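Undergrad: coordinates only, no sequence provided:
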């Protein structure tokens, strides 16, 4: 049976002024426009800089005599030349990959951490094949030069190169590590690996880069062919190393020590959902916003070795932080048994799923499953900080069953306090739709009505003038794909749809 309705405004609500000053809304929208312009400028600058580094690498190769090897050399020389330039490009892309995953704030705020990591994965699919081409072209080139020929000759050349020095042996190990990382990044392999094992394997990317450095900066290599080439590569190595060291390791440790986060309480929300509230020192100085997530590590047996990304499920108030977690695995289920006072280490905050880029007065919040957590925090921010006029926010909360709607009572109180609307959408999903089926539940009724009703049409009925809303969306990945499709068909421009994806 389908349930679609607006939650009654009779339940108790927090003390929030019902009048929403228009100037607060105008200020919020003006800041949103300024932030969008900032994001566009920073994104353009970052992309132009990345492209410039690739151009510099290619120019450096040709100025260092690479054009002679490719144009005028023998067949063997040309193969070696191809291997050389491909190796330079591959290392440059690998370092850019590490920067994308270094949690640099400007990258995070411009793109969002999920999109930055997606670009990181895309570059990985390019970089590893280039590294293999680099090794293969050089081995074949030397084989052709020596006239060995055949598979045996190529293998002999490879073994000769590998044993030609410690730097080449380390570079070979680095290549093997990169291949292992690439293999474990394939979707089939990811499904068989736990997050903890996948994360541990990917940390070896740092070891791969470190092992490759002696070979790259050895005397006579293309990385040290000229003073400016040496300066370029040393600068890039230092920038990447400093970024990773500071943003991934030192800053999280310093923040965790400074704020001294401890578990304050654990609340059982439903059969498999728990909320964990933490408190600490000077939390008003931790720059976390509603909608963002942190990587949480609890100093408790069985939990300490892995950090997991969970969004704050309540607007940060400067005193406490709260996450709400569904027990999808042994790690998340173990949070139910955390003891008061357990120390908490955090990395972050991360993510661009915030109202910073909001430029429209009306807001549509769509959530499913545990994806409700950042949506609930954003709603609280809009209500408490009075950044939305009464009636300008609509919350669509999707679930197969009413028992699968954690935090729904809190959301109902917040929408009531702000004069907004909550529309629960309850029932098994219709085929190919993110919405429950229409009709009285009978197969004939559902089939007859679904033939003439698209998701876009139903969305327009649920949310009049939906095309004029700023939309925030969080839930399972395939479900979000269907929602985005419906939103596009209903006339919502892509730039006004915001989501966050936590797939790894």
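TA: Now that the structure is in, tell me what you want to look at. Quantities reported herein were computed from a predicted structural model and do not represent experimental measurements.
Undergrad: please make it C-alpha for all contacts and neighbour counts, starting now.
TA: Will do.
Undergrad: so residue 425 is in which element?
TA: Residue 425 is located in strand 421-426, with elements delineated by DSSP states H and E.
Undergrad: in that strand, what's buried?
TA: Within strand 421-426, the residues scored as buried using 16 or more other Cα atoms under 10 Å are 421-426.
Undergrad: again with stretch 41-58
TA: Judged by neighbour count (16+ other Cα under 10 Å), stretch 41-58 contains these buried residues: 42-43, 53-54, 57-58.
Undergrad: nearest to residue 460, of these?
TA: If you rank the buried residues of stretch 41-58 by distance to residue 460 using Cα to Cα, residue 43 comes first, at 33.2 Å.
Undergrad: tell me the SS of that closest one?
TA: Using DSSP: H, G, I helix; E, B strand; the rest coil, the structure places residue 43 in helix.
Undergrad: residues touching it, list them.
TA: Residue 43 is in contact with 107, 110-111, counting by Cα atoms under 8 Å, 6 or more residues apart in numbering.
Undergrad: helices along the stretch 301-450 of the chain, start to end?
TA: Secondary structure of the stretch 301-450 of the chain, counting by DSSP state H, counting those that start in this stretch: helices at 330-334, 372-384, 408-418, 443-450.
Undergrad: the third one vs strand 421-426, what angle?
TA: Right, helix 408-418. 160 degrees (axes from the mean of the first three to the mean of the last three Cα atoms, to 10 degrees).
Undergrad: which strands and helices lie in contact with helix 408-418?
TA: Applying 3 or more Cα pairs under 8 Å, 6 or more residues apart in numbering; DSSP states H and E, one finds that helix 408-418 makes contact with helix 372-384, strand 421-426.
Undergrad: one more structure, for comparison:
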């Protein structure tokens, strides 16, 4: 049979995820409605809606909405466990990026509308109106610096600039978002007419910011520091797996209590020169056992390329686990795993877990050169059926992951649930092939490797 009934705990987990996503969206919508209500009811009833007052009032609204969404952005990536379990880190990051464009638009609208309101009121020039705004409202110097930081963050996250700067530079630019939020907060309370004369709005705004700051401090700093002390993780040794891949073995006490499952990833920060300033996501290629666990990484960027030089004994800080790319995501007894490059890491533990569950597992392992890494371990996972496809497209004369060759390789592919993990280009090819071969999108689970790995 091609399908299987998911056990009750898995069904409950899926139901929780579905309801969690709906609830999180509902909270975002409710928050925006709350901002609109706070703006509307705090607007003086005696206000005469002239062009100048309308521009100013809309500028205040866009500023309030932008500030609320900035807090929402921060909360989405604050590692709050409920959010991650309900939505998944990949979707949270995607929502965070999507909100970024909206926040940037609202901040720019706030600035332009406030300047326009003053210009219409005074019949002056835009430059004179800008100077008037900067000198007439309290805490404007800090607000100006914070706004400029937000603009730099928004520009650096656009596709073209993002491709021209290193991950480390991009990461530390985004750390300044906390500074920007702090610098603009006091201006909101001291200059925003919807807060100065409305104690209820003011209290609600302070609670919003305190809750956001508490979530960041708790799940990004305090709890990771406590976990680091408990596990005292260090690099045990590094193994060159060939084909541009290296395995980093990690040792420490109580690693089995991390709760990491097959297919999940963690955020690792290696306390070594060139590594300690940023944390990167890596999936495990061997689950914790006997005080050891392993990640297998490819040379995808400057950071991962340098990891082969890590020295034994290097301290490691780890957060997580994260991700829904696990055996629980699948409903069918027949499963196909398609791995490429460093994607073999999470696929190896997925294969091991699925085989242990008694699933019918086939793996297609794509490697453009040399002997595939971890192949010996995969061959030992009986009764796993392993197809290794080695060689560049030029050498092979075709793309082995195109629909026709993939269909010949796995004859019953339409009956299988599919996990895909590898570079972005490979994932796009596989998506197109699976669609042509009649595999439903609901039966496809993806983990795409990027420069962040």
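TA: On my side now, so go ahead. Treat the numbers as computed from the prediction; the structure is a model and nothing was measured.
Undergrad: TM between them?
TA: The TM-score (TM-score structural alignment, normalised by the length of the second structure) is 0.92; 450 aligned residues with a Cα RMSD of 2.5 Å.
Undergrad: the first structure: which residue goes with residue 388 of the second structure?
TA: Residue pairing (TM-score structural alignment): residue 388 of the second structure is matched to residue 424 of the first structure.
Undergrad: quick one on the thing from earlier: now the buried residues of strand 421-426 of the first structure as TSV including distance to residue 195 of the first structure?
TA: Below are the buried residues of strand 421-426 of the first structure laid out as TSV (distance: Cα to Cα, whole Å):
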residue	distance to residue 195 of the first structure
421	37
422	34
423	34
424	32
425	31
426	31
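Undergrad: which one of those is nearest residue 479 of the first structure?
TA: Checking the buried residues of strand 421-426 of the first structure against residue 479 of the first structure by Cα to Cα gives residue 425 as the nearest, at 13.7 Å.
Undergrad: export the buried residues of stretch 41-58 of the first structure to TSV and tack on distance to residue 127 of the first structure?
TA: TSV is the format used below for these (distance: Cα to Cα, whole Å):
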residue	distance to residue 127 of the first structure
42	25
43	22
53	15
54	13
57	15
58	16
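Undergrad: skip the chain neighbours and tell me the closest residue to the residue nearest in space to the middle of the second structure.
TA: The geometric centre of the second structure, computed from its C-alpha atoms, lies nearest to residue 93 (Cα atoms, centre = their mean), at 3.1 Å. Counting by Cα to Cα, 6 or more residues apart in numbering, residue 93 of the second structure lies nearest to residue 77, which is 6.6 Å off, once chain neighbours are set aside.
Undergrad: and the one you found? What does it align with in the first structure?
TA: The alignment partner of residue 77 of the second structure in the first structure, by TM-score structural alignment, is residue 101.
Undergrad: same thing with residue 66 of the second structure?
TA: Using TM-score structural alignment as the criterion, residue 66 of the second structure maps onto residue 90 of the first structure.
Undergrad: what is the burial count for residue 76 of the second structure?
TA: 22 (other Cα atoms under 10 Å).
Undergrad: list the contacts of the closest residue to it other than its chain neighbours.
TA: Counting by Cα to Cα, 6+ apart, residue 76 of the second structure lies nearest to residue 92, which is 5.7 Å off, once chain neighbours are set aside. The contact partners of residue 92 of the second structure, taken as Cα under 8 Å, 6+ apart, are 76-77, 83-84.
Undergrad: still contacting in the first structure, which of those?
TA: Among the contacts of residue 92 of the second structure, the contacts conserved in the first structure (both residues aligned by TM-score structural alignment, their matches' Cα atoms under 8 Å) are 76-77, 83-84.
Undergrad: which of the helices of the stretch 301-450 of the first structure sits most buried?
TA: helix 372-384 (a mean of 26; mean count of other Cα atoms under 10 Å).
Undergrad: between that helix and helix 408-418, how many degrees?
TA: Interaxial angle, helix 372-384 of the first structure versus helix 408-418 (the same axes, to 10 degrees): 20 degrees.
Undergrad: quick one, helices of the stretch 1-150 of the first structure?
TA: For the stretch 1-150 of the first structure, applying DSSP H, counting those that start in this stretch gives helices covering 22-61, 67-71, 75-100, 105-111, 113-146, 150-162.
Undergrad: picking that back up, right, so of the helices of the stretch 301-450 of the first structure, which gets closest to residue 473 of the first structure?
TA: Residue 473 of the first structure lies closest to helix 372-384 among those, at 7.6 Å (Cα to Cα).
Undergrad: is it possible to get TSV of the helices of the stretch 301-450 of the first structure that adds distance to residue 346 of the first structure?
TA: Formatted as TSV, the helices of the stretch 301-450 of the first structure follow (distance: least, Cα to Cα, whole Å):
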stretch	distance to residue 346 of the first structure
helix 330-334	16
helix 372-384	17
helix 408-418	26
helix 443-450	46
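Undergrad: of the ones you listed, which is nearest residue 348 of the first structure?
TA: helix 372-384 (15.0 Å).
Undergrad: could you tell me the angle between the closest one and helix 22-61?
TA: Angle, helix 372-384 of the first structure to helix 22-61, by the same axes, to 10 degrees: 130 degrees.
Undergrad: helix 372-384 of the first structure - contacts with which helices or strands?
TA: Packed against helix 372-384 of the first structure by the contact rule (3+ Cα pairs under 8 Å, 6+ apart) you find strand 363-368, helix 408-418, strand 470-474.
Undergrad: okay if I get the ones you listed as JSON lines plus distance to residue 127 of the first structure?
TA: Output for those, formatted as JSON lines (distance: least, Cα to Cα, whole Å):
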{"stretch": "strand 363-368", "distance to residue 127 of the first structure": "36"}
{"stretch": "helix 408-418", "distance to residue 127 of the first structure": "45"}
{"stretch": "strand 470-474", "distance to residue 127 of the first structure": "31"}
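Undergrad: in the second structure, what stretch matches stretch 123-132 of the first structure?
TA: Mapping stretch 123-132 of the first structure onto the second structure (TM-score structural alignment) gives residues 99-108.
Undergrad: average offset of that stretch relative to the first structure?
TA: Once fitted to the first structure, stretch 99-108 of the second structure is off its aligned match by 0.9 Å on average (mean Cα distance after the TM-score superposition for the first structure).
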